[in-house]
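Q: this is a predicted model, with the sequence first.
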Amino acid sequence: MSAQIDQNITKLLLEKKIITQREADSIMALPIVHQKVNAENKNFSIGLEFRPRAEYRDGYRQLRTADTKAAYFVTQRSRLYFNYSQPKFKFHTSVQDLRVWGQYGQTSTTGSFNVFEAYAETGLSDHFSLRIGRQKVELDNGRLFSAANWSQAARAHDGINLIYENSKIHSEFITAFNQTSERIFETNFAPTTFTNYKMLNIHYLKAKLNEHFSLSTLNSADGYESKTNPRTMYTRATSGGRIEFEKGNLYLTLSGYYQYGHLQAGNKISAYYFQPEIQWKKNKFTTRLGMEYMSGDNAEKPSSTSKSFVPLYGVAWRFMGNMDYFTTFPLDLKNGGLINPYLHLIYDLNPKLSLRSDFHLFYLQNKVKDNLDNSIHPYLGFENDLSLHYKYNNFTMIDFGFSYMAAEKSMETLKTGNSNIIPVWSYVMITFKPELFSFKK
């Protein structure tokens, strides 16, 4: 039924080098929820994830200046996973503590302990299951919907997911309606400490057409309450999909999405995105060549209709560089859109050690003006992300990364600072993910 859904998707993304070995290990190291059970199985397991990460930032997300100083700190994620399954029923919860070393005093009674996921899944038939509660949403390659696992906090949604799966089709229908507290009247939703949708509906379908071709579609609608009238909700819709071809060492894919409806401010949106990619794998070496094309607004011809595509609730750094210069859309681009040609080179030295080098070029898709009301040059700069992943054993992973950027003058309009000073960023992370306890009856 829905057993192994997350792991199957993860294995496929890893095989096609869409995600790194680090991300795959982080997802798959524990047999968290999707265990196949027979009429007599009752399974219970407890797992641990402990993930400290040290970072050196000297130009991360923002250009340096002659006066800025580098930042160095350590963050830590500690998670416990609890899983129970019996015929046609599963329950999963994970609790986590997130902190920066030194964030809380030695005798502090405060902290950042919270629930990341907590849901129950019941089997409705041989092919249908229903998952209810707080859950991560990982769809397609994560561009529009991702658990954002690199972030220590990650991302989860409160909702209901109707899952269908057979040998050729995988489908998910997800729906959510949010409130900040119990209500007697009205359904006003205006959180003050975070930004979130009031309503979300998603349908994702992936079909294997034949031995070489597969097709997926994704349609979503997220609604935000008007900032001036709580009884008005503006809905933004996103529709599109992906076609994939795979034969031997060759993999080709093309995805595209169109965004329409209304933004929270009430203005219309008409934006688009597409991503072609070709991959070639030969022995231990994998090459990925592709491009992201994200539409934007023309500052020289203002319009009441937004042309700036927003990649919803996906992950950005996996696609647009590890230095996270473009993660908040459309603000990070001043509504100008982005063209991101990329080349990824991955070499597996052995089953435990892999090296990777990602190259990105950044161009504005449309016109952006500087403080003097002049349109800036569309070329923003070049980024190179180097990384090393070492799998010490089946529950210990070590990652190292180093990134730098050669920014152009036009980048200063988007990210201030001095484009003549090279921004750099580096990290070292170790992840422990053992299974602590397992009981099967």
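A: That came through, no problem.
Q: alpha carbons only for contacts and neighbour counts from here, please
A: Noted.
Q: name the helix or strand for the closest residue to W425 other than its chain neighbours, please.
A: Of all residues not flanking W425 in the chain, R57 sits nearest, at 4.8 Å (C-alpha to C-alpha, 6 or more residues apart in numbering). In this assignment (DSSP states H and E), R57 forms part of strand 43-58.
Q: what packs against that strand?
A: In terms of contacts (3 or more C-alpha pairs under 8 Å, 6 or more residues apart in numbering; DSSP states H and E), strand 43-58 is packed against strand 71-86, strand 424-432, strand 435-440.
Q: and here is the other one:
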Amino acid sequence: MGVVIIHTSSLAQVSLTGQIRTRTELRDGQGTLPAKDAKASFFTTQRTRLNLGYAAERFRFLTSVQEVRVWGSDQSTISNLEGSKFFLHQAWGELILSDSVTIKVDNLSVKAGRQEIIYDDSRLLGNLDWLQQARRHDAVVIRFSHKGWIADAGFAFNQNHGQDTPNKSGSLYNGIPTAPVVPGTNGIGMLYKSMQYGYFARTGKLGKASLLFFKDDFQKTTTVENTTTFVPGVNSRVTVGAAVFATPSEHIKLTSAAYYQGNQDKLGNPLEAYNVTAAAAFKVYKFTTNPGFDFLSGNNTARQGKVNRRFDPLYGTPHKFWGMMDYFYAADQFGVDGSLSRSPGLLDIYLKNTFAAKENLVFTLDLHEFYAGNKVAAATEGATAEKTAAGRLGTEIDFVVNYNILKNVNIEAGYATMLGTTTLDLLKAPAANKQNTGQWAYLMLNFAPDFLAKANPGK
């Protein structure tokens, strides 16, 4: 993060970097198919971020503050209903336990505080940097690495600030912010009460293989006469799996992964779900083509079952995998009439293409063909009906141009369209009177200065 200043007395390293990223968007069906009489929306969002880092011989430190806004949305005074705009994105300290005398490994450390948690390709755990707010966790992570072996363990425990605080009584956690902010992606609707994970990997000349064990616990609820209250105890969701990232040659990359999700969903229903994926990337001169598929299991929405088979991609980066228009596993719910319990899962067959015209100019063109992963109930037949709709959901085309104007200044423009079907209409609420085509365009300008760069001109 940024350029380093060396202090000869302590060999400390200081970094100070920033970011201003504006993104102007034209939305006419981003996230869900537009209604037939809907008009396109046009707006600009901005992220302003300042990062201060410090690294000494036995510890590291980072604090990152940011403000996110929609241009023109401010009132004379900021209402609590608008949520938090200026907040800490990261603030952590890392104690380094390894040394050259007693603990002779490449790294053994404990990292505590608000931090991004990123592993592998960000499929299940990532920082979701595309979203202006991004993603972070309040957690403790124990990190180990030595000669290509990696082993991390992470822990988190969330609590409300208010009546049931630790210095009073009770420990119920509703996991829902008081402001109208959607907690997390994937339509999960509530944050975890606690989480624990273990990540293990081995890197070598031909790539990397990894294992993940992740458990997140949600406060139990009870519903009486349509009123939901939180009660003692948690529902625990367990996700386990493995991934392989192989590079047999400089022109070929292979990726495969399989994950199982079980035990209970957030509401305590039995959970049995899985995700499998495979892809290959072939590079010829300046052109790279990347065919692959993703399958995420889902429920048979035409026949209600007792087991939830909807795979949830945890806290990853949906925007990176299932189309830039974020129809699936993002903030917009994906299920019959918008109900997650009636989500049929997803089969995504894709072909991603990249052309690096110059070192600072890159074009990408991604093609996605989407299918439901399970049966979809017809619109008027109800949750237990046998009649089903066709499984094909539509085709998405994403085109992006990325240009580095300067070392720390980048401009990116994109256009995407979804050519949807009536089945896709059923799965995006409200499921009625929609167009079959959605489109989205954006222009993003990113300034990422390194404020200490001149202090070390040799870098």
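A: Looks like it came in fine. Given the structure is predicted, the values throughout are model-derived calculations rather than measurements.
Q: give me the TM-score for this pair.
A: After superposition, the two chains reach a TM-score (TM-score structural alignment, normalised by the length of structure 1) of 0.88; 408 aligned residues with a C-alpha RMSD of 2.2 Å.
Q: tell me the counterpart of the residue nearest to W425 of structure 1 in structure 2.
A: When structure 2 is aligned by TM-score structural alignment, R57 of structure 1 is paired with R27.
Q: now its match: how far from T421 of structure 2?
A: 19 Å (C-alpha to C-alpha, to the nearest Å).
Q: where do the helices of structure 2 begin and end?
A: Along structure 2, counting by DSSP state H, helices occupy 318-321, 422-426.
Q: most tightly packed of the ones you listed?
A: Scoring those by mean neighbour count under mean count of other C-alpha atoms under 10 Å gives helix 422-426 as the most buried, with a mean of 24.
Q: just give me the longest helix of structure 1.
A: The longest helix of structure 1 (DSSP H) is helix 5-15.
Q: show where it falls in structure 2, residue numbers please.
A: Under TM-score structural alignment, helix 5-15 of structure 1 corresponds to no residues of structure 2.
Q: hmm, back to that, give me the mean deviation of the strand holding R57 of structure 1 from structure 2.
A: When structure 2 is overlaid, strand 43-58 of structure 1 sits 0.9 Å from its aligned residues on average, using mean C-alpha distance after the TM-score superposition for structure 1.
Q: center of structure 1 - which residue?
A: Most central in structure 1 under C-alpha atoms, centre = their mean is V315, positioned 2.6 Å from the mean C-alpha point.
Q: find the nearest non-adjacent residue to it, please.
A: Per C-alpha to C-alpha, 6+ apart, closest to V315 of structure 1 is A148, 5.4 Å.
Q: how far away is the alignment partner in structure 2 of the one you found from K407 of structure 2?
A: The alignment partner of A148 of structure 1 in structure 2, by TM-score structural alignment, is L128. Distance from L128 of structure 2 to K407 of structure 2, counting by C-alpha to C-alpha: 23 Å.
Q: which one's more surrounded, those two?
A: Using other C-alpha atoms under 10 Å, the more surrounded residue of L128 of structure 2 and K407 is L128, with 22 against 10.
Q: my read: Q135 of structure 1 touches N161, true?
A: No: applying C-alpha atoms under 8 Å, one finds Q135 of structure 1 not in contact with N161, separated by 9.0 Å.
Q: residue range for stretch 392-399 of structure 1 in structure 2?
A: With TM-score structural alignment as the criterion, stretch 392-399 of structure 1 aligns to 405-412.
Q: got the buried residues for the matching stretch?
A: Buried positions in stretch 405-412 of structure 2, judged by neighbour count with 16 or more other C-alpha atoms under 10 Å: V409, N410, I411, E412.
Q: which outside residues touch it?
A: Residues outside stretch 405-412 of structure 2 that contact it (C-alpha atoms under 8 Å, 6 or more residues apart in numbering) are 360, 400-404, 443-450.
Q: and if we set it to 10 Å?
A: The contact list for stretch 405-412 of structure 2 (C-alpha atoms under 10 Å, 6 or more residues apart in numbering) reads 19-23, 360-363, 400-404, 442-450.
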